[in-house]
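Asks: Build me a model:
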Amino acid sequence: MSFDTLGLLPELLRAVREQGYETPTPIQAQAIPVVLQGRDLMGGAQTGTGKTAAFTLPMLQRLAPQASTSTSPAKHPIRALVLTPTRELAMQVEESIRTYGKHIPLRSTTIFGGVNINPQIAALRKGVEILVATPGRLLDHHQQGTLRFDQLEILVLDEADRMLDMGFIRDIKKILALLPAKRQSLLFSATFSGEIRELAASLLKDPASVDVAPRNSTTELVKQVVHPVDRERKRALLAHLIQTKNLEQVLVFTRTKHGANRLAEQLDKDGISALAIHGNKSQPQRIKALSDFKQGNIRVLVATDIAARGLDIDQLPHVVNYELPQVPEDYVHRIGRTGRAGSEGEALSLVCVDEHKLLKGIERLLKNPLPSEVVAGFAPDPAIKAEPIENGRSGGGQRPGGGRPSGRQGSNPRSSSARPARPEGRRGSAPSSSRRGV
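Replies: Prediction:
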């Protein structure tokens, strides 16, 4: 199958070819015809499957007939809204819209927190047909009267599962109440919990369903290895692996923002260039860290789960779980960063005695044990007893017994009582221009 068979406009096919693409991915082949028909869609797809183009291309085509070259803002009302959980994903989606829509006179812009709101207001006043936004900042704009949705035709909810994980469900419901009832709605999610299905039922009308990311599946192209190690020797083992295996472009996951900062600083002291990326970093800091990583200026990017979700890094060769996630499904999301587009990848997990229960949970989810290899000189001491991972304690060598509190408590982080008081990007009590820093 080629893109020519999907019924796309010549302007869109030209833009696709200019990017060097000839054959659609499975999600694109299934979703594009459905969206072109005007149907609502429930799509199961992880980042790296071509999901963004799967909704961007048909969305551009449906909006194209009314595209205008006029400079009048009235000729450019908001006709499509794409909601994303993070600022990074918002920027990447809008970049795709510009790339594929370069031969069609449609305007687009992004709005997200953590940056000055005034340039966003100025862009909206000039008129845009396609708005890509994070939920909190969109509501900020609505409160200031800078948005109108009376001509909205298409809504896309991207990475809905992560939106719910980040505590955006109330914001999403508020936003839905602002939109016209008559519209086309598309929902994409890597997993489908009961909460996601409930949201989909309230959002979608007689939707088509496509699923190219079976829940909890892991790519066969990713080599997964567990390296047992004592909690106090994790950093030394990570540095050893990077240096002896001469690893480049390594994405390392920690459970907490503090842990990400500390590890990046320690790796730098070890002579391994590293930067941290998480919700407490300013937007310019996050953009620079990602740019330096992609360009090879730094070897290691240390990230939290929420910050890393939506990062689009081509041919990422190595992912390291410096600390196992407390939610097994997040392991699948993490290692899904590598092994994309036919490229082989490697996912290493540094596991201390504190994390054995987390590892068993991941293996139950995968329905397979993960291969384990002890690195010479780093065999764990059997006399060291497991300590509970509480309040975001990392077990990663930050201090005896683990890391510092992050606000996460309990053994079930999916429950409402176990949520952090202010997770990354979740609404808090700071001023409106920055309180929703996604």
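
Asks: hey, let's count contacts and neighbours off CA atoms from now on
Replies: OK.

Asks: Now do the strands in the stretch 101-250 of the chain.
Replies: Assigned by DSSP state E, counting those that start in this stretch, the strands in the stretch 101-250 of the chain fall at 108-111, 130-133, 154-157, 184-189, 208-211, 222-228, 250-253.

Asks: Identify whichever of these lies nearest to P284.
Replies: strand 108-111 (14.7 Å; C-alpha to C-alpha).

Asks: now for the closest one, which elements pack on it?
Replies: helix 87-100, helix 118-126, strand 130-133 (3 or more C-alpha pairs under 8 Å, 6 or more residues apart in numbering; DSSP states H and E).

Asks: mind running it again at 6 Å?
Replies: Contacts defined by 3 or more C-alpha pairs under 6 Å, 6 or more residues apart in numbering; DSSP states H and E place strand 108-111 against strand 130-133.

Asks: next one: the strand it packs on to chain centre, how far?
Replies: Between the centre of strand 130-133 and the centre of its chain there are 16 Å (C-alpha atoms, centre = their mean, to the nearest Å).

Asks: cool, stretch 85-95 as well?
Replies: Distance, centroid of stretch 85-95 to centroid of chain: 9 Å (C-alpha atoms, centre = their mean).

Asks: Next, the structure of the following sequence, for comparison with the previous one:
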Amino acid sequence: MAFEQLKLIPPILRALAKENYTKPTPIQEQAIPSVLEGRDLFGCAQTGTGKTAAFLLPIIQLLSKQQEQTSGKHVIRSLILTPTRELAIQISDNFKSYGRFLNLRSGVIVGGVSQKAQEQALEQGMDLLIATPGRLIDLMNQGFADLRHVQILVLDEADRMLDMGFIHDMRRIIAKLPVKRQTLFFSATMPLEITSLVDSLLTNPVKIEITPVSSTAERIKQTLYFVDKPNKLWLLIDLLQEKSIESALVFTRTKHGADRLVRGLTKAQITAQAIHGDKSQNSRQAALKNFKQGVTRILVATDIAARGIDIEELSHVINYNLPNIPETYVHRIGRTGRAGLSGIAISFCEYEEIPYLKDIEKLIKLKIPVTEDHPYPMTINESTPNAVSVIKTSVTSSEHGVTPGQGDNSTRSDSTGRKGTSEGSSRRWRRRS
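Replies: Below you'll find the model as predicted:
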């Protein structure tokens, strides 16, 4: 099927040609006609499926047809709620690209920057507002945001907004919208809270499910390393000696852990930057730009900040910490292997994370292949999986300018349960040719 068959107007088709879009993805093929008909829609789709265009293209068309009737100062005609600044900016960029041949105005409302320009944009009115819930609530409370004219609401990455605690903000925002509206709801996963929210917000929706959450992209090669906490940094440094890893997106569980890991990699002369919620918007955008342009080799991110990071031809994703929510694993590794390309997902698993691993493998219905031949195998423990070659190992010395455990700021437990560095022989960091 071609985009022309979806009854998109010529200005949008011209924009798609400029973007080198040749044929719609499955979710675009199914969603666009329904949205153009004015139907409510629930889409369950993972990252990389083309869902942003699936809702933006028909919204642009609908807005362009009714522009003269509803435009004006303070008027917001459509609203997209999204969990992170990065995702909001990405959606805004896509809107401008797809609507480049139409006279439509958009605005972005996010935290981390001065709100003055946002106040002025809201006063002028806009066809599409893309916002994170927290900042939008702030501006609503101050009387700057008027949502009474919104015709189309999009909740994007709804599961992540729930994970981030935005559920109350979402409900407060929705309460200010007209009851009669079109609602489009997108989520990568389907927990019970999402099902309940869909039932309460949507009216007779079209339901589309693309790539079940339990599946992972077939083109992604997955591998697992069992490793003690203090040795994670050393193992990562060792792996990054491989020239085939030109760049990698590395996930940590916490913001502080991301910063510590960047310091450790930097001391090992590996260029790295962190992107997380405590960074300013300018800092986050600069880090992302440097990574995309190849200035920075490693981008270390938390799950919250990683939503909205869209990097073409990303070959490697590394789980420095396994996520405690199995669906998050699927979302993380989906950052690679996009647009028909192959990808590699590497995961580290420490003793405390073994329950997370079991949940992940249960969800994806796959045993992740274990790489046993590496310098830092997991310490002997009664509960260590049989797949691991249990070798008591220790990394001492700071010959490379980094302290063992620096990337995780934690101690290890040896086979006797004692914390600290075991007294066995030290293993040197080896440099691979």
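
Asks: Nearest approach to K51 of structure 1 belongs to which of the strands of the stretch 101-250 of structure 1?
Replies: strand 184-189 (8.2 Å).

Asks: among the strands of the stretch 101-250 of structure 1, which is nearest L147 of structure 1?
Replies: strand 130-133 (10.0 Å).

Asks: average distance between the closest one and structure 2?
Replies: In the superposition against structure 2, strand 130-133 of structure 1 averages 0.4 Å from its aligned positions (mean C-alpha distance after the TM-score superposition for structure 1).

Asks: Now stretch 360-370 of structure 1: buried residues?
Replies: G361, I362, L365, L366, L370 (16 or more other C-alpha atoms under 10 Å).

Asks: residues in structure 2 aligned with that stretch?
Replies: Per TM-score structural alignment, the counterpart of stretch 360-370 of structure 1 in structure 2 is residues 358-368.

Asks: ok, the counterpart of A177 of structure 1 in structure 2 - contacts?
Replies: A177 of structure 1 maps onto A175 in structure 2, with residues paired by TM-score structural alignment. By C-alpha atoms under 6 Å, 6 or more residues apart in numbering, the contact list for A175 of structure 2 is empty.

Asks: Can you give me the separation between A175 of structure 2 and M140 of structure 2?
Replies: According to C-alpha to C-alpha, to the nearest Å, A175 of structure 2 and M140 of structure 2 sit 12 Å apart.

Asks: out of everything not next to it in sequence, what's closest to the most centrally placed residue in structure 2?
Replies: For structure 2, R307 is the residue whose C-alpha lies nearest the centre (C-alpha atoms, centre = their mean; 2.4 Å). Closest residue in space to R307 of structure 2, ignoring its immediate chain neighbours: L87 at 6.0 Å, by C-alpha to C-alpha, 6 or more residues apart in numbering.

Asks: Give me the aligned partner of S247 of structure 2 over in structure 1.
Replies: Using TM-score structural alignment, S247 of structure 2 pairs with Q249 in structure 1.

Asks: pretty sure that match contacts I298?
Replies: No. Look at Q249 of structure 1 against I298 with C-alpha atoms under 6 Å: they stay out of range, at 7.5 Å.

Asks: shared neighbours of these two, which are they?
Replies: Counting by C-alpha under 6 Å, 6+ apart, nothing touches both Q249 of structure 1 and I298.

Asks: before we move on, back to that, quick one: what's aligned to the residue nearest to the centre of structure 2 in structure 1?
Replies: In structure 1, R307 of structure 2 lands on R309 (TM-score structural alignment).

Asks: Thanks again, I'm all set now.
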